[in-house]
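Asks: no sequence on this one, just coordinates:
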């Protein structure tokens, strides 16, 4: 029964022939091999999950295992040893890892997706990051936290950037800033700058109830620091159908606008967590015997109707979430492969479904957690950690249903959509 129930939610992960599941790089490992490596790591990640939470970071050992499996090469350009797979392959791998440990999968997710994002920067910036160390990975804090001062050849930047996930294992940081107006009377613009580890320090301020193991601490530039102009990418460039790096990296995945697909790095961990919760409830219900407060004692958890019903609900929610996410992502990849621009309608629909996938996944974990009773509150019971992690992810500003859904409603009603798409 366990294998069959789990298979319900895995059918959709293999039935979409998307361009992103194929690597154009000669000698790149088959996706099936990379995914098998992810599956093999799940037991280890599950075993280390509580220690990861207590350490408030992903360990060096786990990060090294991700490097050895090639996960950070998944979307990296071939010029630096990468495989140039797309976002659908990314979802496959990261959601599988999250079955074992949400925080570890989140760290891998951000590290791997930033390889794609750096590939949309100008060529010289990519060389700065990877020429001497092709294995370098990048943490990031997207919100513009300060105003960059324009100087000869680049910018001076100082400030603090919060929520830089996996910062302890990263060699570079992607920093959100406001850029001064290019012309008199124009408004400031926003975007990213890349800074090496030698430029910044880490402020250990990550003490949270969920996603504690992500190590999402602050990056600090405590004095004005020069960053050359070629390490700049504006939000407008990132959101275009032709960012600077796409002229160097010919693969069409690097022409996909930033917000049309990048939020899958936030959604894939919660999707995999929901699947992990379903798996754990199936395992737990098969052998746990409830004591019962007044009645019902001595029966297996699997024999209770509410458990059966909530398991069905959770399973359906995970499957629906997968189908939405894969459908949208595969379509965007195909449009990019066909040289078609990603329309505003497509972008807003994708943003809706990123947030709704997160909501469905959180609801699935909520349904599972409702079944486990008082014993499920124990810190060594993984479902309570999955519940805290899933609820933390669903509150990320990019997945906040109130913010995203209002933007979608505005668009559907013919109003100017107010939000990021």
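Replies: Nice, I can see it. Being a predicted model, the structure only gives us computed values, none of them experimental.

Asks: for the rest of this, base every contact and every neighbour count on C-alpha atoms.
Replies: Fine.

Asks: could you look up the SS state of residue 134?
Replies: Assigned with DSSP: H, G, I helix; E, B strand; the rest coil, residue 134 falls in the coil class.

Asks: same question for residue 53.
Replies: Per three-state DSSP, residue 53 ends up helix.

Asks: who's in contact with residue 235?
Replies: Listed by Cα atoms under 8 Å, 6 or more residues apart in numbering, the contact set of residue 235 reads 189, 190, 191, 192.

Asks: in strands, which of those appear?
Replies: 189, 190, 191, 192 (DSSP state E).

Asks: okay if I get the residues you listed as CSV plus neighbour count?
Replies: Output for the ones in strands among the contacts of residue 235, formatted as CSV (neighbours: other Cα atoms under 10 Å):
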residue, neighbour count
189, 16
190, 22
191, 20
192, 24
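
Asks: and those, which is closest to residue 90?
Replies: Using Cα to Cα, residue 192 is the member of those that lies nearest residue 90, at 22.7 Å.

Asks: take a look at this one as well, against the first:
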């Protein structure tokens, strides 16, 4: 089916031009409405929606499936579109933007698993949400007959309350005191792990980035993925925040403030350009049917690190305003 049509599940396919239009519509809040942000306990919604309403909107518009393979009804858009989408949504609700960026990219990650794992999830529902915790040292595993035995307690599993599945990172050792022999992701159903409410943060409180834990869990081979399959790939970024006033006078009236804001803005714009360049280069390689070279992967990591550093410096600059 061509992009722009409707799937049998009623979910819109998305195009690069449709996404910004959907996001613009979602960003239209009533005057003063964004001042009354409230935590739902799962996602923070700053336009008056409930968590369930926000999740329904993300499914209805197809935003959660921006990167999902087209054979299961996904839009299969260029990876760069997720940067624009999350940046726009974060102007209204940073927590929703954070979770969307994570959850949408996990459909892309699932596409790297064996077909049996993909079918186990997408044959039931193509809209299924999958959380992750990518802290490899938090999980440990050993090879057993037919799969891996995995244990651990993983932090920062964003959107875990909304998700039916989770991808948990773990390090494989042949013996407890032995060296690592592999790093893998385990695809685990929510009935097989405990959700621990540890997320009481001030910032991004609505992401629900709680801990999850499991012990001596058998995970079949087909539900695991070596980390090398995803190595060197770009990760979606986050968004700029709105400006504010801190005195009775407009902040922008101060020349000193203008200089600092301009410097911070240059940092953010440079970081954004670097992210877009990485996404564009990765898509060129994918379209050509090639694998990234080692120097490409090093460049992606370098630019990702430096983009984050620029954004951190921009925040520090603005904190002095």
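Replies: Looks like it came in fine. Since the model is a prediction, treat every value here as computed from it, not as a measurement.

Asks: gap between the most centrally placed residue in the second structure and residue 14 of the second structure?
Replies: For the second structure, residue 102 is the residue whose C-alpha lies nearest the centre (Cα atoms, centre = their mean; 1.6 Å). Residue 102 of the second structure sits 18 Å away from residue 14 of the second structure, going by Cα to Cα, to the nearest Å.

Asks: likewise for residue 304 of the second structure?
Replies: 27 Å.

Asks: where in the second structure does stretch 84-104 of the first structure fall?
Replies: On the basis of TM-score structural alignment, stretch 84-104 of the first structure is assigned to residues 76-96 in the second structure.

Asks: now the terminal residues of that stretch, how far apart.
Replies: Distance across stretch 76-96 of the second structure, first residue to last, is 21 Å (Cα to Cα).

Asks: assumed the residue nearest to the centre of the second structure was part of a helix.
Replies: Yes. Checked against three-state DSSP, residue 102 of the second structure lies within a helix.

Asks: map residue 123 of the first structure across to the second structure for me.
Replies: Aligned counterpart of residue 123 of the first structure in the second structure: residue 115 (TM-score structural alignment).

Asks: can you pull out the strands in the stretch 51-200 of the second structure?
Replies: Assigned by DSSP state E, counting those that start in this stretch, the strands in the stretch 51-200 of the second structure fall at 130-133, 139-144, 147-157, 165-173, 180-189, 194-196.

Asks: average separation of the second one from the aligned part of the first structure, please.
Replies: Spelled out, it's strand 139-144 of the second structure. Here the mean offset of strand 139-144 of the second structure against the first structure after fitting is 3.0 Å, by mean Cα distance after the TM-score superposition for the first structure.

Asks: ok, the aligned residue in the first structure for residue 212 of the second structure - contacts?
Replies: Under the alignment by TM-score structural alignment, residue 212 of the second structure pairs with residue 219 in the first structure. Residue 219 of the first structure sits next to 160, 161, 162, 164, 167, 173, 200, 201, 202, 203 when contact means Cα under 8 Å, 6+ apart.

Asks: which one (most neighbours) among those residues?
Replies: In terms of neighbours by other Cα atoms under 10 Å, those top out with residue 167 at 27 neighbours.

Asks: re the thing from before, go through the ones in strands among the contacts of residue 235 of the first structure and name the one nearest residue 3 of the first structure.
Replies: residue 192 (44.6 Å).

Asks: for residue 229 of the second structure, which non-adjacent residue is spatially closest?
Replies: Excluding its sequence neighbours, the residue lying closest to residue 229 of the second structure (Cα to Cα, 6 or more residues apart in numbering) is residue 112, at 7.2 Å.

Asks: just give me the neighbour total for that neighbour.
Replies: For residue 112 of the second structure, using other Cα under 10 Å, the count is 15.

Asks: what separation is there between it and residue 153 of the second structure?
Replies: To residue 153 of the second structure, residue 112 of the second structure is 24 Å away according to Cα to Cα.

Asks: same question, residue 283 of the second structure
Replies: Separation of residue 283 of the second structure from residue 153 of the second structure (Cα to Cα): 35 Å.

Asks: over to residue 165 of the second structure?
Replies: 16 Å.
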